[in-house]
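Enquirer: Below are the sequence and a predicted model; questions follow.
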Amino acid sequence: MYNLILNIHIWTSLLFVVISIVLTFRVTKGYFQKKEHYGKTCIYLENSFIILLYLGLILGFLLYFFMEPTNKYVVKSVADVNRILSLRFWSVEHFSVMLFALILAQIGKIFTSKSINHLLKFKYAMIYYGSATLATLISLGFYLAYR
């Protein structure tokens, strides 16, 4: 069961990265070209963006708190956690960065939903979704470095 949830989490994360890059490029292009219509495609992409972030959070919680193999790490104190880089990455850095990305995305969704001006929608989406995408890509870079 652990491997199944882990694979779903990985595929969800990969799909999120693709959608986040497409969304970020689309809203950045819309902002700089001063488009006058924030279309249904952008709304669909931003909803998918946030849903995949929440799904990743739920799957990550399941993996970390309920399904992690108990004998994988022997941790007796907080100092032991800091010595094991991989465990520190998953328990502190990855969780913090992904939660930060989720908060940025949710704030961006609120601003884009409440804004009447389409240029402002593109601006808010570019800032918040772009920042969340950047945070996610930085976290992915750390994962590849710790691996």
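Expert: Cool, the structure landed.
Enquirer: rest of the way, CA atoms for contacts and neighbours
Expert: Will do.
Enquirer: Run a quick neighbour tally on residue 136.
Expert: Per other CA atoms under 10 Å, the neighbour tally for residue 136 reads 23.
Enquirer: How far away from the center of its chain is the helix or strand hosting it?
Expert: Take DSSP states H and E as the rule and residue 136 turns out to sit in helix 118-146. Taking the mean of its C-alpha atoms, helix 118-146 sits 8 Å from the chain's own mean (CA atoms, centre = their mean, to the nearest Å).
Enquirer: Use this one as the comparison:
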Amino acid sequence: MYNGLIHLHNVMRWIIIVLLLLNIIKMFSGNKNIVWSKWLLISSHIMLIIGLYQYFFGNWGFKLFKAYGAEVMKTASLRFWAVEHITGMVLAIALITIGHISFKKTGNTKKTAILYTIALIVILAVVPWPFRAGIGRQWFPGIH
């Protein structure tokens, strides 16, 4: 089950990046259709649930603190998985949520586009891309 969730988590990454790009373009162009923003919100919250499950019950999250203690903060690759990845992703999903709620209440597409752009930058910064030394993962895990 855990491997299946890892693969789903990876597929959801691409869905969220595409939805963010689509929403940013739509918002900056002044399109007030909320449907795509709602899909982004739903997808990001599903990703959050999957990610939190992996963090608390998988091998690359909370268990690192139990196994290594304070050493986690001294080792870049362990710190990435135990602290940086989850913090960045929760922040990005909070920005997506705030952007969606703001758009729903005020219809302000520019503010929403800015919040979504910041969320995209945060996500791109904390994804374990294959070229990142020590933490890199495959573009599409499970597909060889």
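Expert: Now that the structure is in, tell me what you want to look at. Because the structure is predicted, anything quoted here is derived from the model rather than measured.
Enquirer: Could I get the TM-score for this pair?
Expert: With the length set by TM-score structural alignment, normalised by the length of structure 2, the two chains reach a TM-score of 0.78; 132 aligned residues with a CA RMSD of 2.5 Å.
Enquirer: Only the buried residues of the helix holding residue 136 of structure 1, if you could.
Expert: For helix 118-146 of structure 1, a neighbour-count test (16 or more other CA atoms under 10 Å) marks 118-137, 139 as buried.
Enquirer: Ok, stretch 87-103 of structure 1 next?
Expert: For stretch 87-103 of structure 1, by 16+ other CA under 10 Å, it's 87-89, 93-95, 97-103.
Enquirer: for structure 2, longest helix please?
Expert: Longest helix of structure 2, by residue count under DSSP state H: helix 2-28.
Enquirer: Now do that one: distance to the chain's middle.
Expert: That offset, for helix 2-28 of structure 2, works out to 8 Å (CA atoms, centre = their mean).
Enquirer: List the contacts of the counterpart of residue 101 of structure 1 in structure 2.
Expert: Using TM-score structural alignment, the equivalent of residue 101 of structure 1 in structure 2 is residue 92. Residues near residue 92 of structure 2 by CA atoms under 8 Å, 6 or more residues apart in numbering: 118-120, 122-123.
Enquirer: Spell out for me which residue occupies the centre of structure 2.
Expert: Among the residues of structure 2, the one closest to the centroid is residue 89, at 4.1 Å (CA atoms, centre = their mean).
Enquirer: what's the distance between it and residue 77 of structure 2?
Expert: Using CA to CA, to the nearest Å, one gets 17 Å for the distance from residue 89 of structure 2 to residue 77 of structure 2.
Enquirer: if we can go back for a sec, just checking, what packs against the following helix or strand past the longest helix of structure 2?
Expert: Counting by DSSP H and E, the next helix or strand C-terminal to helix 2-28 of structure 2 is helix 35-57. For helix 35-57 of structure 2, the elements it packs on are helix 2-28, helix 62-68, helix 85-106, judged by 3 or more CA pairs under 8 Å, 6 or more residues apart in numbering; DSSP states H and E.
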